[in-house]
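> heads up, no residue letters with this:
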């Protein structure tokens, strides 16, 4: 079970964007996620007339390792860790470690 999923509000813990908050827009692999507005780099692209793209310098959001982000707990207003709790019916749910309340997806 992934502790950080697409659509989660997260805060950056390390790196040049430390302290920024954003929404997870995609999971690249088991360890990397793309967060909107975080880790934005300048990318030089060639023009491609077949695709109709013009060349130049564009801003691109690059993946960030999930160890450098934490889920945002709106109730406490802080970053929080994620735990997994098994309900009575055997279903696993994600919970905040500090408060124990379920994370709404």
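Alright, I've got the coordinates. Keep in mind it's a predicted model, so treat the numbers as computed, not measured.

> Every contact and neighbour count from this point should use C-alpha atoms.
OK.

> quick one, strands of this protein?
Assigned strands in the chain, in chain order: 9-12, 21-27, 32-35, 40-45, 56-61, 64-65, 69-73, 78-80, 82-86, 92-96 (criterion: DSSP state E).

> From the centroid of this structure, which residue is nearest?
residue 24 (3.4 Å; Cα atoms, centre = their mean).

> Against residue 44, how distant is that one?
24 Å (Cα to Cα, to the nearest Å).

> where does residue 4 sit relative to residue 43, distance-wise?
27 Å.

> related to what we said a few turns ago, adding distance to residue 102, write the strands of the chain out as JSON lines.
As requested, these are exported to JSON lines (distance: least, Cα to Cα, whole Å):
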{"stretch": "strand 9-12", "distance to residue 102": "14"}
{"stretch": "strand 21-27", "distance to residue 102": "18"}
{"stretch": "strand 32-35", "distance to residue 102": "22"}
{"stretch": "strand 40-45", "distance to residue 102": "31"}
{"stretch": "strand 56-61", "distance to residue 102": "30"}
{"stretch": "strand 64-65", "distance to residue 102": "24"}
{"stretch": "strand 69-73", "distance to residue 102": "11"}
{"stretch": "strand 78-80", "distance to residue 102": "12"}
{"stretch": "strand 82-86", "distance to residue 102": "9"}
{"stretch": "strand 92-96", "distance to residue 102": "4"}
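
> this is the other structure I want to compare:
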């Protein structure tokens, strides 16, 4: 599998599935299984038993992971693919570092 170009804290848009068109912030990235957890997307109801942490138990709404291929990075309000580019490292002369680049504009993301 290729490298995961979406990171925790990125804003993404769902491009496939029941939540198509929704936007949210990435809460968790599971690179091994190719899944992401996005705030307010793919909500499920979970029935919980009473426990020390949750005295009453009951029905809880929470996000479930969705496949990485079903989300797209949002850059300046528009969805775009992400590329990797090597640039000179200011802190280490003669060395390069990899940075993420928006394919649509060519701007460095981080």
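Yep, that arrived. Being a predicted model, the structure only gives us computed values, none of them experimental.

> now what about the TM-score between them?
For this chain pair, the superposition-based TM-score is 0.88 by TM-score structural alignment, normalised by the length of structure 1; 101 aligned residues with a Cα RMSD of 1.4 Å.

> between residue 4 and residue 43 of structure 1, who's got more neighbours?
Using other Cα atoms under 10 Å, the more surrounded residue of residue 4 of structure 1 and residue 43 is residue 4, with 20 against 12.

> what does residue 98 of structure 2 align to in structure 1?
Alignment note: residue 98 of structure 2 maps to residue 92 in structure 1; criterion TM-score structural alignment.

> do residue 68 of structure 2 as well
By TM-score structural alignment, residue 68 of structure 2 lines up with residue 66.

> now residue 14 of structure 2
Per TM-score structural alignment, the equivalent position to residue 14 of structure 2 in structure 1 is residue 12.

> circling back to that earlier point, report whether the expected contact of the residue nearest to the centre of structure 1 with residue 8 is present.
Yes - contact criterion Cα atoms under 8 Å: residue 24 of structure 1 and residue 8 qualify, at 5.6 Å.

> residues in contact with the match of residue 98 of structure 2?
84-86 (Cα atoms under 8 Å, 6 or more residues apart in numbering).

> Buried ones among these?
Among these, the ones that count as buried by 16 or more other Cα atoms under 10 Å are residue 84.

> would you list the contacts of residue 92 of structure 1 in JSON lines and tack on distance to residue 99 of structure 1?
Shown next, in JSON lines, are the contacts of residue 92 of structure 1 (distance: Cα to Cα, whole Å):
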{"residue": "84", "distance to residue 99 of structure 1": "13"}
{"residue": "85", "distance to residue 99 of structure 1": "13"}
{"residue": "86", "distance to residue 99 of structure 1": "16"}
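
> Keep only the contacts of residue 92 of structure 1 that stay in contact in structure 2.
Checking the contacts of residue 92 of structure 1 against structure 2 (both residues aligned by TM-score structural alignment, their matches' Cα atoms under 8 Å), the contacts still present are 84-86.

> Between these, which sits nearest residue 50 of structure 1?
Residue 50 of structure 1 has its nearest neighbour among those in residue 84, at 47.9 Å by Cα to Cα.

> Who's the closest spatial neighbour of the closest one, skipping the chain neighbours?
On the basis of Cα to Cα, 6 or more residues apart in numbering, the spatially nearest residue to residue 84 of structure 1 that is not a chain neighbour turns out to be residue 94, at 4.7 Å.
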